[in-house]
Every structure is written in C-alpha cells, then in structure tokens.
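Student: generate a structure from the sequence data that follows.
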Amino acid sequence: MIKVNNLSFAYDKKNILKDVNLTETEPVIIGLWGRNGSGKTTLMKILSGMEQPNDGTVEVDGIEPYNNSDAMNHVAFMQEDHPYSDMWDINDALRFGRDFNENWDQELADKLIDIFQLPRKKKIRTFSKGMKTMITIAIGLASKAPLTIFDEPSNGLDAHMRKQFYDVLLDSYDEHPRMILLSSHHIEEVEPLCEKIAIIDNNTLMHYEETDVLKNNGVHISGTAEAVRAVVGSKRVLEERKLGKQLNIMLDTPLTDDLKREAEQAGVMIEKAPFQDYLVNLTTKEAELNEHA
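Tutor: Next comes the predicted model:
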C-alpha cells in the first residue's frame, strides 16, 4: 500500500528528507514519531501528494500521489488545526469530506458526530480545539481512504475525548482494515494504538519496527559509579549522567530477569525507561554516531 524508494526532498538547498525507504503492503496502524524539523510533516505531505520529491519514487495504493487528481480517493491527510471555513457548521464539513472521498461512509460520519456529542448547528469557529480535532478525526475515519493520515490527532483532547478517539479508531479499523498513519511528537499518546513505529530523525527514516520490539528496550540504572559500571559492562549506553557519587545511565537493552538479578546483586536501582525518553536518547545517540561516521 506504501512504497517509498530512495526518497529525498530539499528546500532552498537544505535537505529535509534524505534516502527514505519504506515499504508496507498490509493494513496496519503506524505511529510516526520525530522531533520538530525531523521531516515528519514533509513526508506526510509527499505521501498525500501535496509535495513532489526531488529524488526517488513514491507509490500509495498503486498510484503516484503528486499532481494526481485521483490521489484524494486513495489518501486522506487530516492535518493538525485542519482549516475549516468560518461560516461552516458540522454538516458543511461533512459535505466537504463526502465530496472529496469516493469511499465516504456517511453513516459512520453521523455516528461519530453523535458519539463525540458535537453540536451540528453551531459554527465550527466557536468550537474548542478539542472539538475541532474530533471533527477532523470523524472526517478522516469516515473517508475510509486506503491510507489515512492523522497529524497530532490527540492534541487538544482531554482524557475522555482521547479514550473516545482510541475506541472509534480501533472499531473503524477492525471493520474496515486499511493503513492508518498517526503522527505525534509524544509517542506515548498514540503508541497503544500502533502495531508499528516509524522513527524520523536526522532527515531520514532511522527505524521502522514492530511497536513491541521497540518498546521492549530502554533501561534506567542508577547507583554508585563502580556498581553501575559493573552491571553495564559492554552494553550499549544511550545516556550517562553523573551527580556527585551517583551515576545514572540509560541502556539500549531489554529489562530481562537476568539483568534485574544482576542489578539487585550489585545494589543498584533498575527500571524500565519511559518510551518517549528512550526514543529521544536513541535518536540522539544515533545522530552523534552519524556525525562522526
């Protein structure tokens, strides 16, 4: 459904994306994570046909999306702060979605608006950020596009709204499997939904893995420097901080029972690192290695 080969994109001679390769042929929910300026937004725009790559090729559902009027029937790109006319109410927004998506499911759209309890007759300009995000989510899911992209879909959502979003997305995916791409700066916001994670950093795709594989790694160890270093041994260190006699280290390794026993015997503290912290330190370390390569 997605085939990206040696994709590069530059703006004003500055590389935004370089040598990106990604192939996925099965329906899947993918989390797209990267820091500001990493190239996430550019990749989403290229996949949706809004930008043309300088080099390489892109296919989505068998078509090249750029300058292709049929792309809207294959890709739905729901941007953060999606632009709606100041004069529109919800029915106007749904008509817009219907007109540009041949797979449009009006019954699902109406159902989602009811679930989200959004007022149909009020102007969208009067809505909160979270309510506007819910409209965008409803249009994206009701599009039933083979590739549906959500940019920062949990922004502005409170805990109740976020739970509703998780539920309706998974229900829609179960009923109509397709490729759904969830972009976020905060991977822990969307990670529970994602079967795979794509990491964009240093202007390229650094990792594309099953979520459970990536999430399994990342360990914090803290204690006296001598004891910590004895446990660390030759394991890969992602971050190291020293506070007086205390040494704190993050390792790129799973938290196994053997490692727990080793830490206990050495008298050091050990715990699973938060997923977001692990990804930040992983990409920072790999960027440093690339600079010195």
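Student: every contact and neighbour count from this point should use C-alpha atoms.
Tutor: OK.
Student: and for T204, the neighbour number?
Tutor: 21 (other C-alpha atoms under 10 Å).
Student: what sits against it?
Tutor: By C-alpha atoms under 8 Å, 6 or more residues apart in numbering, the contact set of T204 is L17, K18, D19, V20, S38, G39.
Student: again, 10 Å this time
Tutor: 7-8, 15-21, 38-40, 43 (C-alpha atoms under 10 Å, 6 or more residues apart in numbering).
Student: so the residue minimising distance to the centre of the chain is in which element?
Tutor: The residue lying closest to the centre of the chain (C-alpha atoms, centre = their mean) is L32, at 2.6 Å. Counting by DSSP states H and E, the element that carries L32 is strand 28-33.
Student: elements contacting that strand?
Tutor: Under the contact definition 3 or more C-alpha pairs under 10 Å, 6 or more residues apart in numbering; DSSP states H and E, strand 28-33 sits against helix 40-47, strand 147-151, helix 159-175, strand 179-184, helix 187-190, strand 196-201, strand 204-210.
Student: could you also give me the structure for this second sequence? I'd like to compare it with the first:
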Amino acid sequence: MNNAPAPAIEVRNLTKSYRELDALDGVSLTLEAGRIYGLLGRNGAGKTTLMSILTGQGFGSSGEALIFGHSPYENDETLAKICFIRESQKYPDDFNARQAFKAAALFFANWDQDLADRLIEDFALPMKRSIKKLSRGQLSAVGVIIGMASRADITFFDEPYLGLDAVARQIFYDRLLEDFALHPRTIVLSSHLIDEIANLLEHVVVIDKGRIMLDEDAESLRGSAVAVTGSREKVDSFINGHQVLHRDSMGSLSSVTIKARLGETERAMAAELGLELSAVPLQQLVVRTTMAGLQNDNNESLEVLS
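Tutor: Sure thing, here's the model as predicted:
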C-alpha cells in the first residue's frame, strides 16, 4: 500500500476548449509541495486558464486537476489551502487596504499579521485610502502582501507584481525568499519577467498554445543550452549532431543556440576553431524553446545537423 502524500498539484491530460480553440491541450503536470515554481509562457499561452482551473474558478473540458489529491472545484476544504493573486485582482470598491487585509485574515488560517505589517511598511502602502483610488503599483502591493501573508499551502501569483517598480519588485523577491526559507510552501510564479525571477525558481514549466513545452528543474536547465558564434562553416561543423533551437546569420558569421551541455573537450575544440561560446539566460532559453515548438507546429522539424 502506497502511503506517500499526494503531490501539491497534479494535472492529468487536462483539456479546456472554447468552441474551436483549445486553451489547454492535454496538459499533464506534477508539482510537489514545498517548492517555488515558475509557470512561464506568452500571453494567451494557457497559464491563467490552468491556474483558474487549479483554484476552482473553472473546470476543464476533460482530464483532471487535483490539489493534494482532490478536485478544488466547489470544494471548500481544498480551496481554503489555496491563495490566488492576479494582476487584475478585484476588491470591493468601498474597501481600503486595511479592510482588504482584515478580510484576508478571516479567510486564511495561516495568516501572519506581523509579516503583513512589515510588508505594508516596506511598500509604504497608504492604509486608509480607498482601493479604487490606489495607484497601479499600490494595488499590486495589496495583492502581493495578501499572497505572502496568507501563508497558504499553495500560492499562485499571476503576475500581480508587474505594477510594482523595479525597487518594489526586488523587495518582493527578497521578502518572498526570506519567508519561504522559514515557512516552506508551494509557490507558483507566473511572469513575463523571466530573468528577474530566474534565481527564485526551483522548477520551470513553460506552456505555449495550451501545451507543456518544458518541465524541468531550474538547476538542470542552467547550462543546458549554449550559443555558438563564429564563421558559419566552423559553427556548422562544431554543432554537428546537436539539437538547434535558433540560428542567426549575417554574411559569413553565424550564431546558433543549441541544446547541449558541453564538456571540456568540446570547449577546447571550440577554442581551437576560434568560436565563442556563451551561456543562454533562462528567458532566452524559454523564448527559443517556444519558437522551436512553433516551428514544429508548422511542420518544420527541429533542425538536427548530421
């Protein structure tokens, strides 16, 4: 008998269709408890649809979406373990920030008022001003504070921090890591600012056109791709047999991004050929992986030189 705890999130062949459009197309995914995940992809890729189903705000056309082994839809006990903060989070118009936090404290069993107070000070949030009169950045701060101070078992941040300026976003990242170290839980960050959040992530999931394109530990992704730059002939010779994610050429020069971990022998060979090797940042890797997937959709197979 298997007594292992259920994953925090388990998605099995989940599809969500709107007339002729598949917002989610056979998505399968397992996210374990106590880790920080990045759910990355372009606008319209299916990220918000997936999170909405996982938080019980909708349901799939087919397949399953489970939270700790249970469907969240109309399941109050399971929903109480989830906090979902959107970029366009809505609050009653007559609320001020203080009232929004009081309402959140009543809903979330693990609410930490001390953490909320610290964050209120960090973001210099006006507590008595009406929600509808707050700036975009101040409204983002309200959502971020609720998401962090809730200390829910699973917290989804659907880009609510985009309204914050660079300094305020860094405060959010720093406080999130500090509090996660003391109180581990499952956190899912959805963002376009991939390089900004790269150091926070333990696992990366990339979704595009409703399908999972990448599902790997962040550590394994680091160094998993390299850009090779130099004369076209020498570049082509060097990358022979490697999966090509992207190619740029100008005259006799070429820069090719390949999916590969290069050892000392290959790096020495590149140096002998006069080729430049450069690491591929996470954001660029996500973009290249997505573009490679689009090429497949257009019946253009990934280029593998042999």
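Student: TM between them?
Tutor: With the length set by TM-score structural alignment, normalised by the length of the first structure, the two chains reach a TM-score of 0.93; 293 aligned residues with a C-alpha RMSD of 1.9 Å.
Student: coming back round to it: can you list the helices and strands packed on strand 28-33 of the first structure in TSV and add distance to A287 of the first structure?
Tutor: Shown next, in TSV, are those (distance: least, C-alpha to C-alpha, whole Å):
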stretch	distance to A287 of the first structure
helix 40-47	16
strand 147-151	24
helix 159-175	33
strand 179-184	20
helix 187-190	19
strand 196-201	8
strand 204-210	10
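Student: and G233 of the first structure, which of these is closest to it?
Tutor: Counting by C-alpha to C-alpha, G233 of the first structure lies closest to strand 204-210 out of those; the figure is 25.5 Å.
Student: that closest one aligns to what range in the second structure?
Tutor: Using TM-score structural alignment, strand 204-210 of the first structure corresponds to residues 211-217 of the second structure.
Student: can you pull the buried residues of the matching stretch?
Tutor: By neighbour count with 16 or more other C-alpha atoms under 10 Å, stretch 211-217 of the second structure contains the buried residues R211, I212, M213, L214, D215.
Student: P153 is in contact with the residue nearest to the centre of the first structure, correct?
Tutor: No - shown here, L32 of the first structure and P153 do not form a contact pair, counting by C-alpha atoms under 10 Å, at 11.6 Å.
Student: quick one: common contacting residues for those two?
Tutor: Counting by C-alpha under 10 Å, 6+ apart, the residues touching both L32 of the first structure and P153 are L182, S183, S184, V190.
Student: neighbours of the aligned residue in the second structure for the third one, how many?
Tutor: The one in question is S184 of the first structure. Aligning on TM-score structural alignment places S184 of the first structure opposite S191 in the second structure. Look at S191 of the second structure: counted by other C-alpha under 10 Å, it has 22 neighbours.
Student: need the contact list for S191 of the second structure.
Tutor: S191 of the second structure sits next to 38-43, 47, 157-162, 197 when contact means C-alpha under 10 Å, 6+ apart.
Student: what residues in the first structure pair up with stretch 245-255 of the second structure?
Tutor: The aligned range for stretch 245-255 of the second structure is 238-248, by TM-score structural alignment.
Student: what residues of the matching stretch count as buried?
Tutor: Buried, per 16+ other C-alpha under 10 Å, within stretch 238-248 of the first structure: L238, E239, L247, N248.
Student: can I get the residues you listed in CSV with distance to G49 of the first structure?
Tutor: As requested, those are arranged in CSV below (distance: C-alpha to C-alpha, whole Å):
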residue, distance to G49 of the first structure
L238, 37
E239, 39
L247, 49
N248, 45
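Student: which ones among the residues you listed lie within strands?
Tutor: Those of those mapping onto strands are L238, E239, L247, N248, per DSSP state E.
Student: just give me the closest of the buried residues of stretch 238-248 of the first structure to M1 of the first structure.
Tutor: Of all these, M1 of the first structure sits closest to L238, with 34.4 Å by C-alpha to C-alpha.
Student: surely K128 of the second structure meets F101?
Tutor: No - with contact defined as C-alpha under 10 Å, K128 of the second structure does not count as touching F101 (11.7 Å).
Student: can you give me the helices in the stretch 51-200 of the second structure?
Tutor: 76-79, 97-107, 113-122, 136-149, 166-182, 194-197 (DSSP state H, counting those that start in this stretch).
Student: sorry, back to before: what about the match of strand 204-210 of the first structure, how far off from the first structure?
Tutor: Its aligned residues in the first structure lie a mean 1.5 Å from stretch 211-217 of the second structure after superposition (mean C-alpha distance after the TM-score superposition for the first structure).
Student: mind telling me what G34 of the second structure corresponds to in the first structure?
Tutor: In the first structure, G34 of the second structure lands on P27 (TM-score structural alignment).
Student: what's the spacing between its match and N216 of the first structure?
Tutor: Taking C-alpha to C-alpha, to the nearest Å as the measure, P27 of the first structure falls 23 Å from N216 of the first structure.
Student: and if you look at E291 of the first structure?
Tutor: 27 Å.
Student: of these two, who's got more company?
Tutor: Regarding E291 of the first structure and N216, a neighbour count based on other C-alpha under 10 Å identifies N216 as having more, with 16 against 8.
Student: can you pull the contacts of the nearest residue to that one once chain neighbours are set aside?
Tutor: Nearest non-adjacent residue to N216 of the first structure, counting by C-alpha to C-alpha, 6 or more residues apart in numbering: P254, 5.5 Å away. Going by C-alpha under 10 Å, 6+ apart, P254 of the first structure touches V213, L214, K215, N216, N217, G218, V219, K272, A273.
Student: okay, now E102 of the first structure: neighbour count?
Tutor: For E102 of the first structure, using other C-alpha under 10 Å, the count is 15.
Student: pretty sure it contacts N73?
Tutor: Yes - E102 of the first structure is within contact range of N73, at 5.8 Å (criterion: C-alpha under 10 Å).
Student: mind listing the shared neighbours of those two?
Tutor: S143, K144, A145.
Student: aligned to the first one, what sits in the second structure?
Tutor: What that stands for is S143 of the first structure. Match for S143 of the first structure (TM-score structural alignment): S150.
Student: surely its match touches D114?
Tutor: No - between S150 of the second structure and D114 there is no contact under C-alpha under 10 Å: 11.3 Å.
Student: so who does the residue of the second structure most remote from its centre touch?
Tutor: Using C-alpha atoms, centre = their mean, the residue of the second structure lying farthest from its centre is E272. It sits 38.9 Å away. Counting by C-alpha under 10 Å, 6+ apart, E272 of the second structure makes contact with E266.
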